[in-house]
Structure formats: C-alpha cells, structure tokens
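Student: coords please:
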Amino acid sequence: MAEDLTINRSTSKQAQYESLIPQIEALLYGETDFVANMANVAAALKEQFNWFWVGFYLVKNDELVLGPFQGPVACTRIKKGKGVCGSSWAQSKTLIVPDVDEFPGHIACASASRSEIVLPLIKDGEVIGVLDIDSEFLNHFDEADAVYLQQVIVILLNQYIK
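Tutor: All right, here's what the predicted structure looks like:
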C-alpha cells in the first residue's frame, strides 16, 4: 500500500511535529513488524525535517547494530558507552549534543554531521535500541525535539510485539 505524507516545512517546528505525529501513528497502525515500522518512521522524519541522517540502532549481543535508516552510509556497530549512541544506551536517557566535535569520544561516522540527538528505545524497562538523528548544522536540536521524538518512540513501541 502506498502512503503519502503531508509535508509542510513552512510552519514552526512544533506545528511540523504536530502535523507529522498523527500521520506516523496512522502509518504504523495495525503493522506489528518492528523493522518495517522503524523504516517508515526513519523515512517520515527524514522527509519532514530533511535532517542529514535519521535511523535506528538495535541492541544485539551487547552492542548497538545498525537498523533501518535514511541518509549516507553509517557505522555498523557501536559498543555500549561509546559515542553519543552508546552513551544514550548506557545512560538510558536522551542526549542532545549541540556540537558533536565537543562530545568526548564522539564517533564520526560522517564528517558532515555537526549536531545530534539520540533517544533510547525502552521496552519493559530495558533499552532495546536508540533513535539517532544527525544534522549538518550546529545546535540544531533542543528539548522540543526531545519531547516530540519521544512521542514518536511511544507510538513505535506501542506497535512492537516481542
């Protein structure tokens, strides 16, 4: 089934999220395949916000392994506590990094990435993966992004059946 999103970049960031979130909810409704849903979430976010990179890493055998994403090729495996993604996993919390060059131990998968937000995917009290978003602009993400992206994660995880 073909799905079309209504994309409008001429409104505020808040309005863009408020328009996109119900569309993501409708897109995922009834679909229980987690990989398919992650792929559609990554595509929808990339399409709406035109960020440099949007994707997921999943916890497998005590490391993060690259999952569905949109953007240039990426690091395939990340150890717990390493880089922004590994740190978000280890700390079980959202990390907003205004300048990735100032983040201790940043893993430079793409030199064009300048700022980043990473949110853990927590299911039954355990981190099962992370949502990683990179921008080619400094200081691109803020608490509003964290709040709205957390809503997207809740929608995604509500469709997830282990």
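
Student: please make it C-alpha for all contacts and neighbour counts, starting now.
Tutor: Noted.

Student: now do the residue lying closest to Leu149 once chain neighbours are set aside: how many residues are near it, please.
Tutor: Once flanking residues are discounted, Leu149 sits nearest to Leu119: 7.9 Å by CA to CA, 6 or more residues apart in numbering. As a burial measure, Leu119 scores 25 neighbours (other CA atoms under 10 Å).

Student: what about Leu119, helix or strand, and which?
Tutor: Take DSSP states H and E as the rule and Leu119 turns out to sit in strand 115-123.

Student: the strands in this structure, which residues?
Tutor: 53-60, 63-70, 77-79, 95-97, 115-123, 126-135 (DSSP state E).

Student: can you put those in JSON lines and add distance to Ala144?
Tutor: JSON lines is the format used below for those (distance: least, CA to CA, whole Å):
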{"stretch": "strand 53-60", "distance to Ala144": "17"}
{"stretch": "strand 63-70", "distance to Ala144": "22"}
{"stretch": "strand 77-79", "distance to Ala144": "27"}
{"stretch": "strand 95-97", "distance to Ala144": "11"}
{"stretch": "strand 115-123", "distance to Ala144": "11"}
{"stretch": "strand 126-135", "distance to Ala144": "14"}
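
Student: another one to check against the first:
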Amino acid sequence: MLTDIDQLMRHWAEQRARLGLASGLGSQMGSIMEWKGNAPRGTPGTRILVGGAGLDHIAAEVDAALAELDRRDARGKVLAHLAHCRYLHALSIREQMQEVGLAEGAERTYFNWVKALHLQVMRILLVRAGPERTHTVRRVGMRPTGAKVASK
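Tutor: Next up, the predicted model:
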C-alpha cells in the first residue's frame, strides 16, 4: 500500500515539474504554429486542450494533501518539506536529511520519516475521498424497478 503512495507522490512530482501550478489553455496562434495550420478536429475534450490545463485530478489531490499537511503543525511542515525535497527536487538522501534536520548517519530515522509521510498522505487522501464525496444528492425517493410496491 505504501508503494502505491510512493508512486502517487512520484506522479505528483512529475506533473508539478512538467506543468507547475499554473494552468491555462494555449493560444490559438500557438495551436496554429504547433500544427502548421488548424489543429485536427476530433471529439470534444481532445488531448490538445488538456495539455495545458494544469495538474490532473490525482496529482491535484496529492498537492492538496501536502498543503494540508504543511498547515497542520511543526511535524507536518517537516513532512511536507521532506516530500518536496524527496520527490519534487529529487535530492539525495544525505541532502534530504540535512534539509529536514536529521543527523548524519540516521538513515533509519530518515526512512521512518518517509514512512510517516506516506502514511499521513494516505490518510489525508482517504479522508478527502471519503463517503461524502461518493454520494450523489437525490431529492426524490428511489424505487426498485420491476418490483411491486406493497400498498397499505
């Protein structure tokens, strides 16, 4: 499970490095220059428009989870800083340890901090994707189809 979080964090870093935090759509002139004329027409929502639209959904969720972790407390700030050093800036383990204030030779402590980072991000992502996000709002009662409703 923590390897999945590690992969999500790597995906987030790749998205941030490639796209940054800014989002926007390319200009028409940029499209004309890229395609040497009009861009090919396809179904609505083609990849051309998505290319400059910012982080994808899961990368944005990880970014929000790290922002929440950064706002939480002093330990959360250190964990968020570790995430940026480890994934976004791809510093070496020794440099990461120096950045978060761990003594040299404390690799075991470093890996415990990385595990704590993964656990906290996983917890925040689970809360953000919790049951209140999966329900739709229905204003009318639902009735089973094909079944007789007993009358009083």
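
Student: what's the TM-score here?
Tutor: Taking TM-score structural alignment, normalised by the length of structure 2 as the basis, the two superposed chains have a TM-score of 0.25; 58 aligned residues with a CA RMSD of 4.1 Å.

Student: please report how far the residue nearest to Leu149 of structure 1 lies from Val130 of structure 1.
Tutor: In this view, Leu119 of structure 1 and Val130 of structure 1 are 5 Å apart by CA to CA, to the nearest Å.

Student: same deal with Trp89 of structure 1?
Tutor: Separation of Trp89 of structure 1 from Val130 of structure 1 (CA to CA): 7 Å.

Student: looking at these two, which is more packed in?
Tutor: Trp89 (31 against 28).

Student: that one against Asp132, yeah?
Tutor: No: contact criterion CA atoms under 8 Å: Trp89 of structure 1 and Asp132 do not qualify, at 11.0 Å.

Student: so what's Arg128 of structure 2 up against?
Tutor: Going by CA atoms under 8 Å, 6 or more residues apart in numbering, Arg128 of structure 2 touches no other residue.

Student: scratch that, Ala80 of structure 2
Tutor: Leu66, Ala67, Leu69, Asp70, Leu117.

Student: quick one: the residue nearest to Leu149 of structure 1 and Leu131 touch, right?
Tutor: Yes: if you go by CA under 8 Å, Leu119 of structure 1 and Leu131 touch, sitting 5.2 Å apart.

Student: so who does His118 of structure 2 touch?
Tutor: Neighbours of His118 of structure 2 in contact, by CA under 8 Å, 6+ apart: Leu2, Ile5, Asp6.

Student: out of those residues, which end up buried?
Tutor: Buried members of those, scored by 16 or more other CA atoms under 10 Å, are Ile5, Asp6.

Student: can you flag which of the contacts of His118 of structure 2 belong to helices?
Tutor: Taking DSSP state H, the ones among these that sit in helices are Leu2, Ile5, Asp6.

Student: any idea how far Asp6 of structure 2 is from the closest residue to the first one other than its chain neighbours?
Tutor: Leaving aside its chain neighbours, Leu2 of structure 2 sits nearest to His118 (6.2 Å; criterion: CA to CA, 6+ apart). In this structure, His118 of structure 2 and Asp6 of structure 2 are separated by 7 Å, where distance is defined by CA to CA.

Student: then Phe111 of structure 2?
Tutor: 13 Å.

Student: what's the most distant pair in the contacts of Ala80 of structure 2?
Tutor: Maximum pairwise distance in the contacts of Ala80 of structure 2, criterion CA to CA, is 12.7 Å, between Ala67 and Leu117.

Student: who's more crowded, the two?
Tutor: Neighbours per residue (other CA under 10 Å) separate Ala67 of structure 2 from Leu117, with Leu117 holding more: 24 against 14.
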